[in-house]
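**Q** Turn this into a structure:
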Amino acid sequence: MADDEQASSVPQPLTTEQLVTHRRPSDPQISPDGERIAFTLRPVSKEKEHPESAIWVVSFAGGEPRQFTAGQWDDEEPRWSPDGRRLAFLSDRAERGKKSVYIMPADGGEARRVFDQQGDMEQLSWSPDGRFLAVLFTDPETEEEKKRKEERDDARVWDTDYKYQRLWVIDVEAGTAKAVSPEGRQVWTYAWSPDGERLALNLTPTPRIDDIFLENEVVIVPRAGGDPTPVFRQIGMAEHLTWSQDGKYLAYRARAGRVVHGDYVYRIPVEGGEPVCLTPGYDGTSEALWPLGRDALLMVADEGVNMTLYRLSWEGERERLLAGEPLGTFAPVATADASGQRIAVVWEDARHAPDVWVLSRDDISPALQRRTHFNPELEAAALGELEIVRWESDPGVEVEGLLFKPVGYQEGQRYPLVVQIHGGPTWLWTNQFAATWHEWAHALAGRGYAVLMPNPRGSTGRGPEYSNALFGDVGGCEYRDIMAGVDYLIERGIADPERLGVGGWSWGGYMTAWIVSQTTRFKAAVMGAGLPNMISDNGLGDIPSANLSYFETSPYHDPEPYFERSAIRYIRNATTPTLILHGEEDRRVAMAQGQEMYVALRTLGVETQFVTYPREGHSIQERKHQVDLIDRVIGWFDRHLRPEQTG
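**A** Now for the predicted structure:
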């Protein structure tokens, strides 16, 4: 074999081009008879003004998947009719950027539009009898509003003239539609009753996303519209509302402690009464809830850094559906056929990119079986080996994380270490194919870095006590947990203590800013969409009430706890060269937070660079922006941790 041929056969690290151009499936929907799975296939980046995606279908038994829609528009949310003969979906094919509802025969053909409205839509679903479709539709601009905008007579008065997301019901055959949710109320999620005559809705007084951290109300409305019947109120959303088949109960996910996050599953009578927890004492985290046949629930759950599936009865009995220990990561959407025996998911782990997998409960030892393979070139690349690591932080506190070893790792050799911290903070890193603009592990491991992705206290997957540990100690226990993980890898002889880097996005950006204000041990940092000032961020972001999960009260009542845990208070101690990245249209963490950190470091003479991305929000979508971000992250760490690579 020639030298160049031999070299080409050796796996190479993932390129930036591969990271930003591959496609990933999502939203797997199994047909009622369990024979086919429809799903959305979407590029990981956006090249044009509007996103593009296509609906695909694959057989449960295996075979080549086939493209169901052309992919020239943004086609998503495929939904099988109860008889399996039709597939409804959302698409902006009539006007780019504005969705409407379409139906196609399940075997293909022309799409028929069944809703004369178009705009922002989501959560499409059939009624159990197949006669109706429901969808959440945000009130569009009025003609008067359009005219005022054209005439530039468009002064805005904040917190007035809301555009509510309301529930519409479409009569498929008659071609008529009606808004059935109460006027002046925001619908965040809903569920059909088994008889198709009623719908359960989760409502808030305004469409501000901040409302989901305050009091929410669940009501029942008739399919044809009418006065809502209250069921219950609670702090936070009733997520993944699901009816029992007898129509007597609703199941949902809700908080189990102070933190507003759906840790546990509850059941409540539709006619009113007290909720009953179906997962008391569960030491994992419920992440999603779906119907499983006629008599049970399908629960997607985090358990440490891995995920699993459970059959959850309406009495609270849990049965693991997969043989063996949990391994890998499930996307939140998992669907079962009408019998509850066949299940479709999107699954991934550190070696397998996300794809559609299936599970049959009829098997003696149920295991996942792959049904698509969209990115073989990614899996064939030189990837870092994953090790699940655990270490002790404070006495008696065990912390878990993912260690991606550098490609070509040799025991006894020290490597530059990058610690990438997750967002949230009520979130976690799981056993995943970490290769996007947002997850850097495989890209860095292919270039000689060890990468630690820790789940410090405040993370999910370890039960409510662990995820609620930040209350009154924001930045404190997290910092100790992360630094203990760094020391653990130094003690093992893996991390070079003179070549440490840290970075993260969103709350990971907050922790990055906090860390460089608390220690000089790191030689490079990347703060993505981070917040160095907890007080100013509370007034600039769109979810200030989320802070009440972690602080006793607002900064306007008592600013000192917020300032005490703000990097900006201690920024004079910082010496770490810091790259700051931010979307210019970010509403979750305002770009001003990145600017505040940049000006502080620049004023203090600390090496820094501030890069902002036009049109981008809290996540980075456009292809060229993703390319720029990935190259900058790698370049920044190379420059400061591996200067020999940069000349």
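
**Q** Please make it C-alpha for all contacts and neighbour counts, starting now.
**A** OK.

**Q** what ranges do the strands span in the stretch 101-250 of the chain?
**A** Assigned by DSSP state E, counting those that start in this stretch, the strands in the stretch 101-250 of the chain fall at 112-113, 121-126, 132-138, 165-171, 176-179, 186-192, 198-204, 215-222, 229-235, 239-243, 249-254.

**Q** of all those, which lies closest to E271?
**A** Ranking the strands of the stretch 101-250 of the chain by proximity to E271 (C-alpha to C-alpha) places strand 229-235 first, at 6.7 Å.

**Q** Mind giving me the packing neighbours of the longest helix belonging to the chain?
**A** Using DSSP state H, we find that the single longest helix of the chain is helix 623-641. Counting contacts by 3 or more C-alpha pairs under 8 Å, 6 or more residues apart in numbering; DSSP states H and E, helix 623-641 is packed against helix 16-21, strand 495-505, strand 524-528, strand 578-583, helix 643-646.

**Q** And it, how far out from the chain middle?
**A** Mean C-alpha position of helix 623-641 versus that of the full chain (C-alpha atoms, centre = their mean, to the nearest Å) differs by 23 Å.

**Q** Touching it from outside, list them.
**A** Here helix 623-641 makes contact (C-alpha atoms under 8 Å, 6 or more residues apart in numbering) with 16-17, 20-21, 45-47, 416, 437, 440, 444, 499-501, 523-526, 579, 581, 613, 620, 645-646.

**Q** between that helix and strand 495-505, how many degrees?
**A** Helix 623-641 runs at 150 degrees relative to strand 495-505, counting by axes from the mean of the first three to the mean of the last three C-alpha atoms, to 10 degrees.

**Q** Nearest residue to W507 in space, please, no chain neighbours.
**A** Leaving aside its sequence neighbours, W507 sits nearest to G423 (C-alpha to C-alpha, 6 or more residues apart in numbering; 4.2 Å).

**Q** Tell me, how many residues neighbour the one you found?
**A** Using other C-alpha atoms under 10 Å, G423 is surrounded by 20 other residues.

**Q** any idea whether it is helix, strand or coil?
**A** The local conformation at G423, judged by DSSP: H, G, I helix; E, B strand; the rest coil, is coil.

**Q** Equivalent analysis for L548, please.
**A** Secondary structure of L548, reduced to three states by three-state DSSP: helix.

**Q** Correct me if wrong: E478 contacts P456.
**A** Yes - between E478 and P456 a contact is recorded at 5.2 Å, counting by C-alpha atoms under 8 Å.

**Q** Who has more neighbours out of the two?
**A** When E478 and P456 are compared for neighbours, P456 comes out ahead with 29 against 25, by other C-alpha under 10 Å.

**Q** For the more buried one, list the residues it contacts.
**A** By C-alpha under 8 Å, 6+ apart, the residues touching P456 are V399, E400, C477, E478, D481, I482.

**Q** Can you flag which of the residues you listed belong to helices?
**A** C477, E478, D481, I482.

**Q** could you list every residue that touches the residue nearest to W507?
**A** Counting by C-alpha under 8 Å, 6+ apart, G423 has contacts G504, W505, S506, W507, G508, G509.

**Q** Let's compare: structure for the following, please.
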Amino acid sequence: MNKESYMSIEEVISLPTIESISISENGEYTAYVKKTTDWKDNEFRYHTWIYESKTKKHYPITTDKSESMTPKWSPQNDYLAFTANVGEKKNCKKQIFLRTSDEFNGIQITNSAEGINNFKWSPDGKGIYYTALEPESEEIKKRKETYEDFKYVDKDYKNNCLYYIELSRVLYKDIQLDDFLKKDDNKEEVVDNSTKLTNPEDFNVIGFDISPDGNRVALVCTPTSEMKYYMDTTVSLLSISSKKINRLNIEGYFYSNIAFSPGGNKIAYSKTPLGREAYRKKVTENQLLEIYDIEKEEVLLRLKELDRSIMVSKWTNCGILAYWQDKSNVVIGLISEAGTINTLYQDDICFFHDVSISSKGDNIAYIKAGKNSYFEAYVNDTKITNESKIYESKKLSCKELITWKTNGGLEIEGILSKPVDFNPEKKYPLLVSTHGGPAWAAFPIHNLDELFPIEQFIEKGFIVLEPNYRGSSGYGNEFLTSNYKNLGIGDYEDVISGVDNLIEKGFVNKDKVGVMGWSYGGYISAFCSTYSNRFKAISVCGGISNWVTNYANTDMPSFIIQYLGNNPWDNPDIYSKASPITYIKSACTPTLIQHGENDNRVPVPNAFELYRGLQDRNVESELVIINGLGHCAEKPGVSRIIMEQNLEWFSKYILD
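**A** Modelled structure (predicted):
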């Protein structure tokens, strides 16, 4: 087949993605979620599919506007639970449904006022535990009726509670998912028969697991649901019979993943030992896997050997299923109680997106992408989907790993994307794409980036560098913490040294270099815009321009203290040094600024401050505020306009 063109922006956004996966205990059935694009309604659609191992057949349980997500098989393989949105578009809430037979696409079993966050089957399969925000209090309802709607900052919040619903109380109702698409004022409303197990005034539940005997629940909690407390985590045990909660004497910052051992006397979890203090004291910020003995009340294992962040998935009879990033790979493996690591299905370069395993460890399903490929679903190492078949008729950029050293001697790794007919004797225009995070990374996987059109840039004649700058995850603790109190300056050195490395190789035009990024990557781009004159065009998407402005407006001020060491009132110099706006008088590069109107993580004043500063300096700049957008693009039309504007901006200012 003659491959004449690269994928268009619309084709990239339309590419189906496998989002989550669940395998039944007996391995006969696998459920996975496929994300597709509905251009007519400007929506991404999520549908659960079932794969039968014996017949090799695939079939969806929902279609069109009737969506379904997060499938999970019951321990006895007889039911599939999943979530679906119920209600009108602006007020829809995620509820749990059961597929009990081929006759029903899904019977609704919850009717939570605020919607479901996460759920797990009870070990006996007789019920489901789930977390959901507490309903609005009567006091708040009365206040709204009396006055206009208002909010007390840091006081008016709702916490996630743990609930349990017994299937015997709901299965008699044959009310299907499709019924909720019909606008019928007389239709019967599902009665919620759930039992609340935790008090919302005590804490906010962010993660949990149930002991194999069903007698206890391990809870990962924060003081409130406010994001500023996301690092103030604790672990507690809830007794189902007595309803008593016992907080465990373990210190650190815990992640939401936690798992009981098959015997029920131990728990495994991921945590950073010192939480907020980790960066400041230059000890590990990687998530360490720990095993805690509940009866002895002591830590039995603290796995340090990997020097990588480990996330616990499930504790099976064969060991603890976990995944971790190793440079530009994401790896899965089984870890024994003694700390022995058995890596599973590892290629030279791969990226595992989700994984599901049976309790015995004899059946496993996962979503994986290899180098220069895309995400597919696998069952016991056999690929069962082929969503990337569109690649067969298209040209694809060639992605390769490269390394270079900064002037300070720090080794940086990056992903270089080149055209299929790359000519090392030619001088190419170069675009640098900086990832968000900073604790994240770029990977040699196609179409991971939902905001910058890499394939179209390649087709236009660019080559693209994605640096894993200092602070990126997967490169060990020393590298991860090397940006402490060095934001901006250190990032710029990593970026510009990568640019110089490619210029020295002879195939980059030094006068045609641009940089772009989103979130923290947008911050690096903003820093390059004001701090440097090395670039011909820049794009700042959802980026920070002033750390003081961001500290005062963001929903995660503790994140900033983690990296800058203190608040701006007690340490103004470091905030000034790290802020792009400090260097606004030296700005000279045409800069495109794109920002979401409703971005709580990096609030929109950052965009206006940078734009106003550039305008006052008579620097060519354009500000685009995307109405309704938060910190991430959730609609295909938003992804398309961001991509098209970036393609147009760099084509205009670099390719003339």
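
**Q** still on that earlier bit, winner for burial among the helices and strands packed on helix 623-641 of structure 1?
**A** Comparing those by mean neighbour count (mean count of other C-alpha atoms under 10 Å), strand 524-528 ranks first with a mean of 28.

**Q** What lies in contact with the following helix or strand past that one?
**A** Downstream of strand 524-528 of structure 1, the first helix or strand assigned by DSSP states H and E is helix 534-540. Identification of contacts with helix 534-540 of structure 1 by C-alpha under 8 Å, 6+ apart yields 531, 544, 547, 555, 559, 562-563, 565-566, 587, 589-590, 593.

**Q** Swap in 6 Å and give it another go.
**A** With C-alpha atoms under 6 Å, 6 or more residues apart in numbering as the test, helix 534-540 of structure 1 has contacts from P544, Y562, S566, A590.

**Q** Just the residues you listed: which are in helices?
**A** Members of the contacts of helix 534-540 of structure 1 lying in helices (criterion: DSSP H): Y562.

**Q** Report the separation between the nearest residue to G272 of structure 1 once chain neighbours are set aside and Y598 of structure 1.
**A** Among residues not flanking G272 of structure 1 along the chain, V231 sits closest, at 5.4 Å (C-alpha to C-alpha, 6+ apart). Distance, V231 of structure 1 to Y598 of structure 1, by C-alpha to C-alpha, to the nearest Å: 49 Å.

**Q** same deal with G284 of structure 1?
**A** Using C-alpha to C-alpha, G284 of structure 1 is found at 38 Å from Y598 of structure 1.

**Q** residues touching A546 of structure 1, list them.
**A** F213.

**Q** ok, now with 10 Å
**A** Each residue near A546 of structure 1 by C-alpha atoms under 10 Å, 6 or more residues apart in numbering is listed here: D210, D211, I212, F213, L214, G236, V259, V260, N538.

**Q** What's the local residue count around the fourth one?
**A** By that I understand F213 of structure 1. F213 of structure 1: 21 surrounding residues under other C-alpha under 10 Å.

**Q** separation between it and S549 of structure 1?
**A** Distance, F213 of structure 1 to S549 of structure 1, using C-alpha to C-alpha: 9 Å.

**Q** State the span of structure 1 onto which stretch 531-539 of structure 2 is aligned.
**A** Using TM-score structural alignment, stretch 531-539 of structure 2 lines up with residues 518-526 of structure 1.

**Q** Which part of structure 2 matches the longest helix of structure 1?
**A** With TM-score structural alignment applied, helix 623-641 of structure 1 matches the range 636-654 in structure 2.

**Q** same question, stretch 476-493 of structure 1
**A** The aligned range for stretch 476-493 of structure 1 is 489-506, by TM-score structural alignment.

**Q** How far off centre is the matching stretch?
**A** 28 Å.

**Q** for it, which positions count as buried?
**A** 489-499, 501-503 (16 or more other C-alpha atoms under 10 Å).

**Q** ok, now stretch 446-459 of structure 1?
**A** Along stretch 446-459 of structure 1, these residues count as buried under the neighbour rule (16+ other C-alpha under 10 Å): 446-459.

**Q** Pull the distance from it to the chain's centre.
**A** Distance, centroid of stretch 446-459 of structure 1 to centroid of chain: 18 Å (C-alpha atoms, centre = their mean).

**Q** which residues touch V235 of structure 2?
**A** Listed by C-alpha under 10 Å, 6+ apart, the contact set of V235 of structure 2 reads 205, 207-208, 218-222, 246-256, 258, 269.

**Q** so how far is the first residue of stretch 342-355 of structure 1 from its last?
**A** End-to-end distance for stretch 342-355 of structure 1, by C-alpha to C-alpha: 17 Å.

**Q** Closest to R79 of structure 1 out of the ones in helices among the contacts of P456 of structure 1?
**A** E478 (41.3 Å).

**Q** My read is that that closest one contacts G458, right?
**A** Yes - between E478 of structure 1 and G458 there is a contact under C-alpha atoms under 10 Å: 7.4 Å.

**Q** tell me, what's touching those two both at once?
**A** Residues touching both E478 of structure 1 and G458 (C-alpha under 10 Å, 6+ apart) are P425, A469, L470.

**Q** Name only those of those that count as buried.
**A** The neighbour-count test (16+ other C-alpha under 10 Å) marks P425, A469, L470 as buried among those.

**Q** of all these, which comes closest to V606 of structure 1?
**A** P425 (27.2 Å).

**Q** and that closest one, what is it in contact with?
**A** By C-alpha under 10 Å, 6+ apart, P425 of structure 1 lies in contact with 455-460, 467, 470, 474, 478, 506-508, 510-511, 550.

**Q** so of those, which ones are in strands?
**A** N455 (DSSP state E).

**Q** Just give me the closest of the contacts of P425 of structure 1 to R112 of structure 1.
**A** Relative to R112 of structure 1, the closest of the contacts of P425 of structure 1 is S506; by C-alpha to C-alpha it sits at 41.0 Å.

**Q** so how far is I544 of structure 2 from the aligned residue in structure 2 for the residue nearest to W507 of structure 1?
**A** Aligned by TM-score structural alignment, G423 of structure 1 pairs with G436 of structure 2. Separation of G436 of structure 2 from I544 of structure 2 (C-alpha to C-alpha): 11 Å.

**Q** Overlap in contacts, those two.
**A** W518, S519, Y520, G521, G522, Y523, I524.

**Q** ok, now which ones touch the fourth one?
**A** With contact taken as C-alpha under 10 Å, 6+ apart, G521 of structure 2 is in contact with 433-438, 491, 515, 527, 539-544.

**Q** Sweet, I'm off.
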